[in-house]
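>>> can't give you the sequence, but here's the structure:
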């Protein structure tokens, strides 16, 4: 019988993923093909000599798995950021920023309250304005002087809606917002289960209903809400809300 190996291990061994975490993320996102068949489980055993390939943009590596979350959302809705000025709220290591640059963004303002997290390759990229040690609530025309074409956000340990308002103010009318909605940081602390995971679908639905309302209150027409192509690091189900900044006299959800 031919020797069989885990598909995530093979991806790393063949240089298709830099580490096991990235390999597992690619498999879980449905981006790995073994022979002519898509592989869905990182632990799946395949023949050691089977041809492996990555689908589409998954062949690109990002500095963090978050890049694949944004990439999947942009791909699903045909959003092309080529030439865009973008704002990344909660940039951290820079997965979203990296995705935007690889997709042709002209510039990305990378905002994070922390310090020293942004990958050195991005921090040194002339297309990136590194706004570390910056609270998203302090975003203004002073630190983000350009009008933004595309706003992206991925924040943790606080509600997205508590910090997003000033960023939306920098978004041009008709500009897009691609926002990661994390139920684990939106529900009450006593509603989060063991291991920090929100498992109740009713809580997901409530979070999404609230997210739609919050987005409209900020002046965004809700274009779509989808499940993220990847779960959170601990396995939490996450969602992506795509919105478009409405004119000043509008405030309704798109139909």
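That came in fine, so what should we check first? None of these values were measured; they are calculated from a predicted model.

>>> C-alpha from now on. contacts and neighbour counts both.
OK.

>>> So which elements touch the longest strand seen in the chain?
Ranked by residue count under DSSP state E, the longest strand found in the chain is strand 171-181. Counting contacts by 3 or more Cα pairs under 8 Å, 6 or more residues apart in numbering; DSSP states H and E, strand 171-181 is packed against strand 148-153, strand 239-245.

>>> So what touches that strand?
70, 73, 147-155, 160, 208, 211, 228, 238-247 (Cα atoms under 8 Å, 6 or more residues apart in numbering).

>>> before we move on, what about stretch 114-132?
Against stretch 114-132 from outside (Cα under 8 Å, 6+ apart): 63, 91-94, 97-98, 101, 106-113, 133-134, 143.

>>> What is the neighbour count of the residue lying closest to residue 239 once chain neighbours are set aside?
What sits nearest to residue 239 in space, not counting adjacent residues and going by Cα to Cα, 6 or more residues apart in numbering, is residue 227, at 4.3 Å. Residue 227 is flanked by 15 other residues according to other Cα atoms under 10 Å.

>>> if I read this right, residue 227 contacts residue 242, doesn't it?
No - if you go by Cα atoms under 8 Å, residue 227 and residue 242 don't touch, sitting 11.3 Å apart.

>>> Return the subset of the contacts of stretch 114-132 lying in helices.
Among the contacts of stretch 114-132, DSSP state H puts 97-98, 101 in helices.

>>> quick one: the helices in the stretch 1-150 of the chain?
With DSSP state H, counting those that start in this stretch, the ranges of helices along the stretch 1-150 of the chain come out as 7-13, 20-28, 66-76, 95-102, 120-123.

>>> Buried residues, the last one. List them.
The one in question is helix 120-123. Using 16 or more other Cα atoms under 10 Å as the test for burial, helix 120-123 gives 122-123.

>>> Repeat that for stretch 59-71.
Quick answer for stretch 59-71 (16+ other Cα under 10 Å): 61-71.

>>> How about stretch 194-214?
Quick answer for stretch 194-214 (16+ other Cα under 10 Å): 197-199, 203-204, 207-208, 211-214.

>>> OK, contacts around residue 187?
203, 207.

>>> What helix or strand is it located in?
Counting by DSSP states H and E, no helix or strand carries residue 187.

>>> what's the distance between it and residue 6?
For residue 187, the distance to residue 6 equals 36 Å [Cα to Cα, to the nearest Å].

>>> Got another one to weigh against that:
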């Protein structure tokens, strides 16, 4: 009797993908078949000798590229000859699309390691910073960033955007993908942490040492979560997320969460435009892109 393994791990073991994150992505997108049957569950147990086929060529190295591509016409984003900062670059979906659109350089920043797709890793136009939290990233003194692209998970944009604001001027723009399941949190600090507040957590990812003072150089976002109705929205949405295993099923609740995010960032940014992604998240969440410019 042959051993059985998770499908995402088996794809990696056979050398069909370069990372488990890429395996999970293409499985959920329906590009993988097992014994002739299309599957979408990365945790499916398969035998070591079963036939596994990647059914078609993936147009982007990750779903993130497809998501950003789906809103380009609405946001009218021009990346030609621009320097782009990709926050949460991961496999490189945003980075790849930026280069396709003519960006002359992409600074890719991610807390993980060995996630960038091999087709991108050695591209001379990419400056890759792995094991780097954007809140610790120090921009070169001569580098002017024209566009910031943000795709982060397990953290709210409210904790990321204030740091991005310190890296750009008012001629730059930010395109941030908001994931409502990660914006529905009650435990966010009222002000963003400074770089020296960041300490290593047990997972190896950065966490926040709230005992230290906030850096005055990073302007905090406005906060309305202390208002009873705001807290009620976030508390209810948090329960809904747990109930549905990380997916927000209630569209009214989703809109309320995103409205709270918009209210929170308006003291630092002007919302030029916004558009819902035409490609759903891996688990079905509907994400929204914001085109932002620094206020003031």
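Perfect, thanks for sending it. As the structure is a prediction and not an experimental result, all values here were calculated from the model.

>>> Residue in the second structure paired with residue 71 of the first structure?
With TM-score structural alignment as the criterion, the equivalent of residue 71 of the first structure in the second structure is residue 69.

>>> Its match: what's it in contact with?
By Cα under 8 Å, 6+ apart, the contact set of residue 69 of the second structure is residue 97.

>>> let's see it at 10 Å
60, 63, 93-94, 97-98, 277-279 (Cα atoms under 10 Å, 6 or more residues apart in numbering).

>>> quick check, nearest of those residues to residue 161 of the second structure?
Among those, residue 94 lies closest to residue 161 of the second structure (Cα to Cα), at 17.3 Å.

>>> which residue lines up with that closest one in the first structure?
In the first structure, residue 94 of the second structure lands on residue 96 (TM-score structural alignment).

>>> Please tell me how far that match sits from residue 86 of the first structure.
From residue 96 of the first structure to residue 86 of the first structure the distance is 10 Å (Cα to Cα).

>>> just residue 98 of the first structure next, same as before
Distance of residue 98 of the first structure to residue 86 of the first structure, given as Cα to Cα: 12 Å.

>>> Overlap in contacts, the two.
With Cα under 10 Å, 6+ apart as the test, residue 98 of the first structure and residue 86 both reach 105, 108, 128.

>>> Okay, and which of those map to strands?
Per DSSP E, these map to strands at 108, 128.

>>> Neighbour count and distance to residue 167 of the first structure for the shared contacts of residue 98 and residue 86 of the first structure - can I get that in JSON lines?
Output for these, formatted as JSON lines (neighbours: other Cα atoms under 10 Å; distance: Cα to Cα, whole Å):
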{"residue": "105", "neighbour count": "22", "distance to residue 167 of the first structure": "18"}
{"residue": "108", "neighbour count": "26", "distance to residue 167 of the first structure": "13"}
{"residue": "128", "neighbour count": "21", "distance to residue 167 of the first structure": "17"}
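
>>> Between the shared contacts of residue 98 and residue 86 of the first structure, which sits nearest residue 168 of the first structure?
residue 108 (14.9 Å).

>>> got a list of what the corresponding residue of the second structure for the closest one touches?
Using TM-score structural alignment, the equivalent of residue 108 of the first structure in the second structure is residue 106. By Cα under 10 Å, 6+ apart, the contact list for residue 106 of the second structure reads 82-86, 89, 94-96, 98-99, 123-128, 145, 147-149.

>>> Out of the helices and strands packed on strand 171-181 of the first structure, which gets nearest to residue 12 of the first structure?
It's strand 239-245; of these, that one is closest to residue 12 of the first structure (Cα to Cα) at 28.0 Å.

>>> what's the counterpart of residue 79 of the second structure in the first structure?
Using TM-score structural alignment, residue 79 of the second structure sits opposite residue 81 in the first structure.

>>> roughly how far apart are the closest residue to its match other than its chain neighbours and residue 13 of the first structure?
Leaving aside its chain neighbours, residue 81 of the first structure sits nearest to residue 105 (5.3 Å; criterion: Cα to Cα, 6+ apart). Distance, residue 105 of the first structure to residue 13 of the first structure, by Cα to Cα: 32 Å.

>>> Output the helices and strands packed on strand 171-181 of the first structure in a markdown table, with distance to residue 171 of the first structure and mean neighbour count appended to each entry.
As requested, these are exported to a markdown table (distance: least, Cα to Cα, whole Å; neighbours: other Cα atoms under 10 Å):
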| stretch | distance to residue 171 of the first structure | mean neighbour count |
| --- | --- | --- |
| strand 148-153 | 5 | 24 |
| strand 239-245 | 7 | 24 |
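
>>> Reformat those strands as JSON lines; add distance to residue 21 of the first structure.
Output for these, formatted as JSON lines (distance: least, Cα to Cα, whole Å):
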{"stretch": "strand 148-153", "distance to residue 21 of the first structure": "22"}
{"stretch": "strand 239-245", "distance to residue 21 of the first structure": "20"}
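
>>> can I get the helices of the stretch 1-150 of the first structure in JSON lines with distance to residue 234 of the first structure?
Output for these, formatted as JSON lines (distance: least, Cα to Cα, whole Å):
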{"stretch": "helix 7-13", "distance to residue 234 of the first structure": "18"}
{"stretch": "helix 20-28", "distance to residue 234 of the first structure": "12"}
{"stretch": "helix 66-76", "distance to residue 234 of the first structure": "13"}
{"stretch": "helix 95-102", "distance to residue 234 of the first structure": "17"}
{"stretch": "helix 120-123", "distance to residue 234 of the first structure": "26"}
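
>>> Good, wrapping up.
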